[in-house]
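1. I'll drop the sequence and a predicted model, then ask my questions.
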Amino acid sequence: HSCPNWRLPYPEKEAQNIKELVQACKRNRVDFVWAIHPGQDIKWNEEDYQNLVNKFNWMYDLGVRDFAIFFDDISGEGTNPLKQTELLNRLTDDFVKAKGDVSPLTVCPTDYSKLWANPTPQGSLAIYGNSLNPDIKVFWTGDVVCSDLTPETMEWINSRIKRPAYYWWNYPVTDYIRNFILQGPVYGLDTSLTKENVCGVVSNPMEHGEASKLALYGVADYTWNIANYNPIDSWERGLQELTPKAKDAYRTFAIHSSDTENGYRRDESWETKTFRIAEWNDATAQALKTEFEKIEKVPAEMEQGCENKALLQELRPWLTEFGKLGTRGKQAIELAQIYRSGNDDSSFWNKYVQNLMSKEDRKAYEAHKSGTLKLQPFYENAMDDMAHGFLKKLLGTTPKDYKGIGSFGNSGTILTKLMLDNDTTTYYTSGIGQKEGDWIGVDLRDIRDVTEISILQGRNSVDDVDYFDHAILECSADGKTWTPLIKELNKQYVINWKGDAVKARYVRLKRLESERKNYASVRSFEVNPLHVENLGFKLESENPQQVVYAFDQNLSTFYKVSNTLTFEVPQGTKTYTLLMDKLSVPLKVKQFDKKGELVSETSISSPFFKLELTNDKVTKVTLEGKAEIFEVIANPQ
């Protein structure tokens, strides 16, 4: 149906499949619409016109009576609206009217969204309005590719194409977020519209046919009785219809698997109240814990009660990760109770590391996400807030676990951690188009001497479009008055600044005037990156670049020891606090004097360990074994 094979008949097996689908649709009173996408390589000549007619005739012989032609997402000569309308009008006369039992054609124009459509009388939509056969239906996705159906967007398009448009709603499609499975209510479709405003509504579903049924139920309900449509009531009926013996479990999953986290945001977890640790309330915490306990049970309850095995098969990977989210959320609340008591550092830390997500855990969750609007952010924020408070208590000063900030709607969310994770293969993305004045930055949590900044913009540094191509680098002590560090940056993915110390708490990259409307992405945003030579003591390690993570006053980083780590003891140090991940085997700790003589040796198996130096002659400590060390804290007593 698309370039370059649209001119050819279907192979016999595929043709038979289409014929069976057409027959099944007829039995169920469904119109089967076959669409072709010839625009990328079509030649506006008689030969290709006949190729198109031949293809339509082949499909007609298979039983197809409804046809659509798509000119979307193409470039070149195929975008010519005059040629498009000429072709469509001729097909209407030569094929649709000649057959007698074929419905009017549907077309998807090249300008199918207001985002890039030419609004002028010379634009392709106005040309459609002036020259396209009035029987032909014209698709429209709204103000952007994924957007609500509103009277305003229909008025905008209808006034140009001179007919009620055919609304193409890009929901619940997830081809731009394949790690999500959208199960929320159908809303964003205006209930005051009539056939004078819109000639039809089509839903673009997910690749998961069974899991799309919940949204399709809502769309069908809306189109059946627009004025009386109620999103929540319809959603509740859809849940009951699809899983009559597992509705409660399915509802628990669906209410927390609604948001896209990107672009076309959807409400999620609207019955659940989350909070930050500083806002702790016993009753609210208990209610949230109860919800997490309910979530833990959903996978087993769906396995037992969901009779639609095809639906269960599609949902299973998400259900598995959803259950894990319930467990770690529940444990975060239990951990917070220990944290708030503040009297057992060892117990807190041991349980803290047990509830951390491993690299494998994160990879599995990223592949099948849910709870992204409230639940996972609660877990992430709770763990981060407790880590910050715990480390601040141990250090006696503000830790350096910086926070991402910015002007975008998701700037205060956990997504900004992806530019602060010391991994340039991950990135923060704005999720919406950039505009002048937008900015992305870092909160240093305290006023500090800023001497070095390093930023990697875009998803790569070669040809990505998601970056600020005209920007300024600034810093501020109060978030109100900003001082420029680099006044103008043009088309720079890699940004480096070094200079005399500037007192600042906030650092940002701000967009200046530009034509760019893409998302904005940042892979790395480093302020005062720690260097070994700046630690003030000597180190011996297998990885000199990463060993600083054990001394950076930041619990979101760690250093992996696979053999030994040796560090010099600064003058005045009496004890060390070692914060580590779970130890698979005991770790040896050796103390040496300045002659290199062994003073003492001990073995530790707990992630939290308070190391007392044997005497004031100890000048060097060696950790021997395998461990992931979050922080080594030197104490004067």
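-> Structure's in. What do you need?
2. hey, let's count contacts and neighbours off CA atoms from now on
-> Will do.
3. What number of residues are in the vicinity of the nearest residue to residue 321 once chain neighbours are set aside?
-> Nearest non-adjacent residue to residue 321, counting by C-alpha to C-alpha, 6 or more residues apart in numbering: residue 365, 5.9 Å away. Neighbour count of residue 365, defined by other C-alpha atoms under 10 Å: 21.
4. how near is residue 365 to residue 523?
-> The gap separating residue 365 from residue 523 is 20 Å, by C-alpha to C-alpha, to the nearest Å.
5. hmm, who's touching the helix or strand harbouring residue 610?
-> If you go by DSSP states H and E, residue 610 is part of strand 608-612. Strand 608-612 is contacted from outside by 346, 349-350, 574-580, using C-alpha atoms under 8 Å, 6 or more residues apart in numbering.
6. if we go to 10 Å?
-> 345-350, 353, 573-582, 589, 591, 602, 604, 632-635, 637 (C-alpha atoms under 10 Å, 6 or more residues apart in numbering).
7. Just to be sure, which of those residues are found in strands?
-> Judged by DSSP state E, the subset of the contacts of strand 608-612 located in strands is 575-580, 589, 591, 602, 604, 632-635.
8. Now which of those residues would you call buried?
-> 575-580, 589, 591, 632-635 (16 or more other C-alpha atoms under 10 Å).
9. From those, pick the one nearest residue 83.
-> Nearest to residue 83 among those: residue 580, at 67.9 Å, using C-alpha to C-alpha.
10. hold the first one in mind and look at this next one:
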Amino acid sequence: MSKFAIRGIIEGFYGRPWSHSDRLNMINFLGQQEMNTYVYAPKDDPYHRYDWRTLYPADHIKDFSELISAGNKVGVSIVWALSPGLSLVYSSSHELALLKNKFKAMQTIGFKKFGLFFDDIPNKLIHKEDMEKFSSLALAQAYIANEILAYLKELDPDAELFFCPTEYMGSGDSSYLNELGNQLNQDIQIFWTGPQVCSNTLDLNNAKTVSQTIKRKVLFWDNYPVNDASMQPELHIGPYINRDKELLKYSSGILLNPMDLVETSKIAIFCAAQFLNDPLDYSPDSAWRSAIEFLVGSEQKEAFIRFAKANSYSCLEPYQPQYLEDAINEFQAKLDLNDWESALSESMQFFTQLKTDLSVLNKLPQTLSQEIKPWLEEYKEWLEIALNALTILIEFRDLSKADAGDKLKKARKELREGLIRSVDFQTYCCGDVIHNFAQKVYRSTSYFLANTPYF
């Protein structure tokens, strides 16, 4: 059984970093899943990025020591990374001394693996003295990285360095990457996120191209299940898919960038662990279902799967939740055949089942439940909206009855209020599927009541 050499995660997202207890929890989980690497690189740790010149205070050093100890117990290497690129003067001997001093301080407490990151910074030299000394950004960064690795190896011959380039996604054949490949010490691992920042696929051709350009196997920084920045409304709890089973040929490993939601991120990490430990025998759906059962238990498993299918939108599945779309499309198909009875009864049954699931989902493990509370709350709201829309159609079908008009008006009023509330929803639960269905129902019945359409 072939497995990737480097398997794990990189805490590399923007926003609130994990707590110390979160990291200890995750390191233990990684060990259980036969993952072997955790990289510390939270963008909003000031000592990691904006205030990189300042040494960590004593309480941080204590926490780092505990992380190293926890990792040693479960076979997980703890990698400490620094991201100085926003303000670093590459040509300055003083700046280089500050870098060495900070790396030495972290080496002293027990780190053996390190990261030097130049992601999300200007893609050209910005200091006059750097432009005078270096002909390109790649040469400047390679100089710094080689100096740091040489310094670390003087103190510890087993020291390792992971490098994140400024150009970390794309076609993989640029002059910048070619220069890095030529200039960087061959012992340095180079990160790559794939064709995109958050890549829908990690395919063999792209991996082959970039590995040939950088003259070594590529180390993937997989931006999934991370949901920072504009992705915050999304909940990335779908299967781990679209990663080529032959990537081992050109890749030394994959590190996933998780969400700030620690427990919730374990679904993707559990799945990825199965892929990374045995890619050729990996079954995405089977791994996903096992991950959910591991996290929530057998009693809540099926209800959670249905909830997860309503939250499928991500870089891996960049389209509306298929589970809900299929239900609405089936409803419309029956309606087109004038089979109102089957269309309404089956759709009411479908959404009533999802509403019934809410009582089961209320029994989720507490930490997980708190993390996903905004999505659960709006899931409930959307199900109410869907059932209300169906109620309108039931009353519309029976419009000839004496009180049907009043019932229809009342149901439309409630639906309108739900749709107005949805304008302020904070998550992307259910995508746009129920919203579009409900809006269509509201509009289509407006004429018959001589009302102004909702939009």
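-> Nice, I can see it. Quick caveat: nothing in here was measured; it's all calculated off a predicted structure.
11. ok so, going back, where's the residue nearest to residue 321 of the first structure, which helix or strand?
-> Residue-wise, residue 365 of the first structure maps onto helix 359-367 under DSSP H and E.
12. quick one, strands of the stretch 101-250 of the second structure?
-> 113-117, 160-164, 189-192, 218-222 (DSSP state E, counting those that start in this stretch).
13. isn't residue 324 of the second structure right next to residue 435, touching?
-> No. With contact defined as C-alpha atoms under 10 Å, residue 324 of the second structure and residue 435 do not form a contacting pair (11.3 Å).
14. which stretches of the stretch 51-200 of the second structure form helices?
-> Using DSSP state H, counting those that start in this stretch, the helices of the stretch 51-200 of the second structure run over 58-74, 93-108, 128-133, 137-155, 175-183.
15. which part of the first structure lines up with the second one?
-> Alignment note (TM-score structural alignment): helix 93-108 of the second structure is matched to residues 46-61 of the first structure.
16. mean offset of the matching stretch relative to the second structure (after superposition)
-> In the superposition against the second structure, stretch 46-61 of the first structure averages 1.2 Å from its aligned positions (mean C-alpha distance after the TM-score superposition for the first structure).
17. Pull out the buried residues from that stretch.
-> Those would be 49, 52-53, 55-60, for stretch 46-61 of the first structure by 16+ other C-alpha under 10 Å.
18. Next, format the residues you listed as a markdown table and append distance to residue 258 of the first structure.
-> As requested, those are arranged in a markdown table below (distance: C-alpha to C-alpha, whole Å):
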| residue | distance to residue 258 of the first structure |
| --- | --- |
| 49 | 44 |
| 52 | 41 |
| 53 | 43 |
| 55 | 40 |
| 56 | 39 |
| 57 | 42 |
| 58 | 41 |
| 59 | 38 |
| 60 | 39 |
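19. Next, give me the two most distant ones among those.
-> Using C-alpha to C-alpha, the buried residues of stretch 46-61 of the first structure reach their maximum pairwise distance at 49 and 60, which is 16.4 Å.
20. Break down the stretch 301-450 of the second structure into its helices, ranges please.
-> Applying DSSP H, counting those that start in this stretch to the stretch 301-450 of the second structure gives helices spanning 322-336, 340-361, 366-371, 373-397, 404-422, 433-449.
21. ok, now how distant is the equivalent of residue 180 of the second structure over in the first structure from residue 85 of the first structure?
-> Under the alignment (TM-score structural alignment), residue 180 of the second structure pairs with residue 128 of the first structure. Per C-alpha to C-alpha, residue 128 of the first structure is found 7 Å from residue 85 of the first structure.
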